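S.K.: With the input below, show me the fold.
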Amino acid sequence: MREPDISIAECSYRRALEIVSNKWTALVIYALEDGTSRYGTIKSRIADISQKMLTQTLKQLERDGLVVRKVTPVVPPAVEYALTPLGMTLLPFLRMLKEWSSAHYASVSEAREAYYAEHQDQDASHG
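M.R.: As a prediction, this is how the structure comes out:
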């Protein structure tokens, strides 16, 4: 039997995108690719992420089985995060996306600039 079309909510690809399409999710996974890290270390590796967004992202990744949270009962408690084996399976795909971005993002930027230049002229003539 054929997999449902991508426009159907039951499509596995669509469900996977729900997990990894958030930029913070990908960045947190990258921050954990070298092993276990404490919250502050993760936060310092990701520019512009708020404490609230990092906490929310880590909870979602833990919920989805991609990250494990370990609390060491000391004062104050030491909390560490690590990718699970399932979470590590995403690394090759995220690396490919990073490579694509390095190779092609200049072209995307040029296309955006051309688009805005063309549409700015059109917007000015319609205004």
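S.K.: all contacts plus neighbour counts: C-alpha atoms, from now on.
M.R.: Noted.
S.K.: I'd like the next helix or strand past the helix or strand encompassing Glu18.
M.R.: According to DSSP states H and E, Glu18 maps onto helix 12-20. Per DSSP H and E, the first helix or strand lying C-terminal to helix 12-20 is helix 23-31.
S.K.: between the helix with the most length in the chain and helix 12-20, how many degrees?
M.R.: Assignment by DSSP state H gives helix 91-126 as the longest helix of the chain. Interaxial angle, helix 91-126 versus helix 12-20 (axes from the mean of the first three to the mean of the last three C-alpha atoms, to 10 degrees): 90 degrees.
S.K.: Next, the second sequence, to be compared with the first:
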Amino acid sequence: MKDIGHCTTSCDRIKDVLARIGDKWSLLVIIALKGTGVMRFNELKRHLGVSQRMLSITLRELERDGLVTRTAYPTVPPTVEYQLTTLGESFGMAVRTLSQWAIDNLDEIDTARADYDAAQQNA
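M.R.: Reported below is the predicted structural model:
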């Protein structure tokens, strides 16, 4: 593992990458592709319930970061498929761990939220 030290430049780079891959739609795309391998654009759109514009932006960013590959086929209408790269697969393992943590702790989080909201109303 590389030492990031205390360099402002390293922190800025890390912040940039985490902001990109840490947004809701990016994580959901990674999870969907990790589970299925290859998906067409419209399959992803339906599966995630995301707008066409947001999915296009998200996929473009994931492709730019080297996490997803885009394969376009010359059909009418055009067919475009997306798949995780090796880098995307490795990130998918980390996402899977986070997802499992969320699933394992949903009840506790719901209870904490309800307790907090009740305390705020009584304050």
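S.K.: on that earlier part again, the longest helix of the first structure packs against which elements?
M.R.: Where contact means 3 or more C-alpha pairs under 8 Å, 6 or more residues apart in numbering; DSSP states H and E, helix 91-126 of the first structure is packed against helix 23-31.
S.K.: again, 6 Å this time
M.R.: The helices and strands touching helix 91-126 of the first structure, judged by 3 or more C-alpha pairs under 6 Å, 6 or more residues apart in numbering; DSSP states H and E, number zero.
S.K.: which residue sits closest to the most centrally placed residue in the second structure, ignoring its sequence neighbours?
M.R.: By C-alpha atoms, centre = their mean, the second structure has its centre lying nearest to Leu27, at 1.3 Å. For Leu27 of the second structure, the nearest residue in space outside its immediate sequence neighbours is Ile21; the separation is 6.6 Å by C-alpha to C-alpha, 6 or more residues apart in numbering.
S.K.: what's the distance between that neighbour and Thr75 of the second structure?
M.R.: Ile21 of the second structure sits 31 Å away from Thr75 of the second structure, going by C-alpha to C-alpha, to the nearest Å.
S.K.: Looking at those two, which has the bigger crowd around it?
M.R.: Ile21 (19 against 8; other C-alpha atoms under 10 Å).
S.K.: Now do the same for that one: its match in the first structure.
M.R.: Using TM-score structural alignment as the criterion, Ile21 of the second structure maps onto Val20 of the first structure.
S.K.: quick one: its match from Leu27 of the first structure, how far?
M.R.: Going from Val20 of the first structure to Leu27 of the first structure by C-alpha to C-alpha gives 10 Å.
S.K.: what's the distance between the counterpart of Arg38 of the first structure in the second structure and Asn122 of the second structure?
M.R.: In the second structure, Arg38 of the first structure lines up with Arg40, judged by TM-score structural alignment. Arg40 of the second structure sits at a distance of 50 Å from Asn122 of the second structure (criterion: C-alpha to C-alpha).
S.K.: Near Leu44 of the second structure, how many other residues are there?
M.R.: There are 20 residues near Leu44 of the second structure, going by other C-alpha under 10 Å.
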